[in-house]
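Peer 1: generate a structure from the sequence data that follows.
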Amino acid sequence: MLQEFKDHIATKLSFLEGSKLLIACSGGLDSVVLTKLCHLLKLQFGLAHCNFGLRGEESDEDEQFVIHLANEFKSPIYRTSFDTENYAQKHQQSIQMAARELRYSWFKELEITHQYDYIFTAHHADDNLETFLINLSRGTGIEGLMGIPEVNDTFVRPLLPFTRDALLEFAKKNKLQWREDSSNKSTKYLRNKLRIDVIPDLKSITPQFLQNFNTTLSYIKQSNEFIKSQTSYLKKELFETVDNETIQVSINRLNTYENPKASLYFLLKEYNFTAWGDIEHMLTAQSGKQIFSGTHRLVKDREYLLIRPVTERRTDRTYSIREEERMLMIPSGTLKFKEVEGILDIDLKTIYVDKEKLKYPLIVRKWKEGDYFYPLGMRGKKKLSKFFKDEKLSLLAKERIWLLCSGDDIVWIINYRADNRFKIIPQTKQVLKITIS
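Peer 2: Presented below is the predicted three-dimensional model:
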């Protein structure tokens, strides 16, 4: 096994050459074998041991064993203890999840403090199979079926190609000693139940089961790379950025591709959506239908799906500005007020009004159903909902509309259209220029 391990490091993990390594060592068979292999290859490493305080004296004896192991190999030793049960209760986690979170966080602290390049963990092929079966039982996506990554950031798992039987054989040949965790015999944890009751039966049915499993994993990983490539292509074809934060997806164009529902899954996965049954129905849902993830919002808007980050919104917020004030900051920009001699430049970000027609304080607010105004250059009034429809504004765009009002009357749909009632006429004595920037 030593030669195979050496060859694996040289061919698949060559970036480790000359690196300073930190080995997560529990004192069990897997981490003891990993430590011995690294010692035989004369790699530079230190050992890190966590005492989770879950098995009383047994946990303390594990810690003492790792200390002796570090002394044997003349390597640095780092130890810490956790009140795992209290942490799990405080964060409403399982004991296993709490222990995982605690140890990985501590490993990263050691890496930074003591300037280690990589952190080794002793996960092997059997662990990979257990993880695959656990994720399969939970209905995970393709990423969960790829098993444990061999390299993830600075965490490296160099034993993944090797079975537990191979590790056990190496340990016996080299007369290694290790600690047995008594909790591993309990089948109340799913991982242990799979290890004790399920996987031995699978191996007995097919002697080459683990080897075949590793081959299947490589196929799944290749398939995932192909899917990533296709998803990247689809994004270039279908994603259109309509403002700084909103992505627009044409449903009609999406439906021209084979299996649009599957395409939608891969397109939206990175935005943390999980309600895939509801998302599938978005393709045929009525306009205005919305779905939220922890980070993003998906909106059906006529023939489009709109993706936008979730931000805190206060639609009932209003701002007021007194006559003597010359500037007001609102979420969409900065309003500036200046008295001028006459009309100069006119654009969507600038209006000119008859100041004497204004009632102070002016109010800036969001629009609401039933609002209407008198569009500049037109006769009669128009509901804002009809104006927005004519302007083909999306649901998200309408939510970002702000109004400048004088009393109950709209002076300006900011960035869009001024109201005819406040326009400059020949009798106007005071011209007020209002801009948004």
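Peer 1: every contact and neighbour count from this point should use C-alpha atoms.
Peer 2: Fine.
Peer 1: if I've got this straight, residue 4 is in a strand?
Peer 2: No - membership of residue 4 in a strand is not supported by DSSP: H, G, I helix; E, B strand; the rest coil, which gives helix.
Peer 1: quick one, what contacts it?
Peer 2: Listed by CA atoms under 8 Å, 6 or more residues apart in numbering, the contact set of residue 4 is empty.
Peer 1: surely residue 320 is within a helix?
Peer 2: No - when classified by three-state DSSP, residue 320 is found to be strand rather than part of a helix.
Peer 1: from residue 159, how far off is the residue lying closest to it once chain neighbours are set aside?
Peer 2: What sits nearest to residue 320 in space, not counting adjacent residues and going by CA to CA, 6 or more residues apart in numbering, is residue 363, at 4.5 Å. The gap separating residue 363 from residue 159 is 67 Å, by CA to CA, to the nearest Å.
Peer 1: how about this one, so we can line them up?
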Amino acid sequence: MEANFPHLLQEPFLLACSGGVDSMVLLDLCARLDLDFAVAHCNFQLRGEESNADEKLVADVVSKQGRLFLVTHFDTKEYVSKNKLSLQVGARRLRYGWFDALMEEKGISTLVTAHHADDSLETFLINLSRGTGIDGLTGIPEKTEKVSRPLLRFSRQDILKYATETGLQWREDASNADTKYLRNKIRHEIVPLLKELNPAFLENFKSTQKYLSQTADIVNKRVIYLKRRLFILKEGVTRISVPELLALDPLEGYLHAMFKAYGFNETKDLLQLLHSTSGKELCSNTHRLVRDRGHLLLAPIDPVDPGEYRIDENQSKVSQPVSMTIEEVEKIGETGPHILYVDKETLKYPLTVRKWRKGDYFYPFGMQGRKKLSKYFKDEKIDILTKEKQWLLCSAEQLVWVIGRRPDDRFKVGEKTRGIVKITLNK
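Peer 2: All right, here's what the predicted structure looks like:
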């Protein structure tokens, strides 16, 4: 603990305890060290009185220690049925959702769990069977920003030996023996065979994971370096040069490493996008990736907006979808792309702010005649995603301002202007 988890010696934490041997050993060890922690127990109400007996055991032990005991009861079957999840996935979501809420409520920054070396081996084999990259082969991390796992270096055998020698009480969950679940099948049928083939298998596996983790660190540092060089963020859109991506070798490995964080896990789709024409795109749950000439454009998927935002007469402040200040002034003062001066009498209220539509046109300030907005975007070399994000200020059906870029000549201040409205785009 002193060498690897000094923060647990100095700060309060939340300890997750199910009543099984692993978490009861963790509870006992942390209590012997007289650490500052509260204990959280989830009753998933899946095994009737057995579930209640688990809760009672943990409550009794924690009560004797004089510590804070926190418990919740879930209607797990209803939750997984409603959300179409497996029991394991549903229980995990419920469990960690509650832990997160507790930590926020109590001002606690660390959750401590009783995962051990055998758990990490099982996770490795599960990921291996499903197909994974190097991150999936590094097993369960010992520490993350929120979770610490002090028992991860110890085997299930080590934990059982400690529990037996110290006379600890614990509860066995009968469902852990049911091999219809993949993890249980690996635990009871595959891992024992591997240990039988080589008694030192678990120790060798821990060494292998150490090397894999170090290799993953090297890879991550290289990826961070490349992304700093290739991923250019401007106006909320990240531009990535296609020729520079194509020059990477091995290309598939780099694509997977650089784009997985945005939800793009199918390398073949990324390869197709690199060789596609402008306008083709991929979408993950969180991001869009669009081919635009010699670049890929990466941006978060925007929440659905209402389409138009109304600005009433005499309204001086606008907060959505962009921040603007509207005021009457006597003369033109400070200028810049973020400031617009218009003839007050040319405005028809309510004004609206909206995105561009096919067929939109305007009379660019300082030019003769009208111009389609799509042609303006093309001439200004504005990419697809930036174009989609562009807001327009309109008076009735007329475009007043491509906000932050170009005003419409029809609304300019002239010699006959009797009132001036200043509109400032707040940065």
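Peer 1: give me the TM-score for these two chains.
Peer 2: Aligned and superposed, the two chains score 0.81 in TM-score terms (TM-score structural alignment, normalised by the length of structure 2); 422 aligned residues with a CA RMSD of 3.8 Å.
Peer 1: picking up where we left off before, burial count for the residue nearest to residue 320 of structure 1?
Peer 2: 20 (other CA atoms under 10 Å).
Peer 1: test my guess that it contacts residue 321.
Peer 2: Yes - contact criterion CA atoms under 8 Å: residue 363 of structure 1 and residue 321 qualify, at 6.6 Å.
Peer 1: how many other residues sit next to residue 416 of structure 1?
Peer 2: Residue 416 of structure 1 has 15 nearby residues by other CA under 10 Å.
Peer 1: wait, it sits on residue 348?
Peer 2: Yes - between residue 416 of structure 1 and residue 348 there is a contact at 5.6 Å, judged by CA under 8 Å.
Peer 1: in space, what's closest to the residue most central in space within structure 1 - neighbours in sequence excluded?
Peer 2: For structure 1, residue 272 is the residue whose C-alpha lies nearest the centre (CA atoms, centre = their mean; 6.1 Å). Residue nearest to residue 272 of structure 1 in three dimensions, not counting chain neighbours: residue 293, with 5.7 Å by CA to CA, 6+ apart.
Peer 1: which position in structure 2 pairs with the one you found?
Peer 2: Matched by TM-score structural alignment, residue 293 of structure 1 corresponds to residue 284 in structure 2.
Peer 1: for that match, what are its contacts?
Peer 2: Residue 284 of structure 2 neighbours (CA under 8 Å, 6+ apart): 262-264.
Peer 1: mapped onto structure 1, which of those residues hold?
Peer 2: Comparing the contacts of residue 284 of structure 2 with structure 1 on both residues aligned by TM-score structural alignment, their matches' CA atoms under 8 Å, the contacts found in both are 262-264.
Peer 1: now check structure 2 for the residue matching residue 84 of structure 1.
Peer 2: Match for residue 84 of structure 1 (TM-score structural alignment): residue 76.
Peer 1: pretty sure its match contacts residue 89?
Peer 2: No - in this structure residue 76 of structure 2 lies outside contact range of residue 89 using CA under 8 Å: 10.5 Å.
Peer 1: overlap in contacts, those two.
Peer 2: Both residue 76 of structure 2 and residue 89 lack any common contact, where contact means CA under 8 Å, 6+ apart.
Peer 1: when those two are compared, which one has more neighbours?
Peer 2: residue 76 (18 against 12).
Peer 1: thinking again about what came up before, tell me the spacing between the residue nearest to residue 272 of structure 1 and residue 268 of structure 1.
Peer 2: For residue 293 of structure 1, the distance to residue 268 of structure 1 - CA to CA - is 10 Å.
Peer 1: and for residue 30 of structure 1?
Peer 2: Relative to residue 268 of structure 1, and taking CA to CA, residue 30 of structure 1 is found at 39 Å.
Peer 1: again with residue 153 of structure 1
Peer 2: Taking CA to CA, one finds residue 153 of structure 1 at 24 Å from residue 268 of structure 1.
Peer 1: and residue 358 of structure 1, by the same measure?
Peer 2: 48 Å.
Peer 1: surely residue 283 of structure 2 meets residue 291?
Peer 2: No - here residue 283 of structure 2 does not reach residue 291: they are 11.8 Å apart, not a contact under CA under 8 Å.
Peer 1: and those two? Which one has more around it.
Peer 2: The residue with more neighbours, out of residue 283 of structure 2 and residue 291, is residue 291; 25 against 16, by other CA under 10 Å.
Peer 1: now the more buried one. Nearest residue, chain neighbours left out?
Peer 2: Nearest residue to residue 291 of structure 2 in three dimensions, chain neighbours excluded: residue 278, at 5.0 Å (CA to CA, 6+ apart).
Peer 1: how about the one you found, what does it touch?
Peer 2: Here residue 278 of structure 2 is in contact with 290-293 (CA under 8 Å, 6+ apart).
Peer 1: filter those down to just the buried residues.
Peer 2: With burial judged by 16 or more other CA atoms under 10 Å, the buried subset of these is 290-292.
Peer 1: let me have these in CSV, extended by secondary structure and distance to residue 36 of structure 2.
Peer 2: Output for these, formatted as CSV (DSSP: H, G, I helix; E, B strand; the rest coil; distance: CA to CA, whole Å):
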residue, secondary structure, distance to residue 36 of structure 2
290, strand, 50
291, strand, 53
292, strand, 55
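Peer 1: now residue 274 of structure 1: closest residue in space, sequence neighbours ignored.
Peer 2: Nearest residue to residue 274 of structure 1, sequence neighbours excluded (CA to CA, 6+ apart): residue 293, at 7.2 Å.
Peer 1: closest one of the kept ones among the contacts of residue 284 of structure 2 to residue 183 of structure 2?
Peer 2: Residue 183 of structure 2 lies nearest to residue 263 out of these, by CA to CA, at 25.2 Å.
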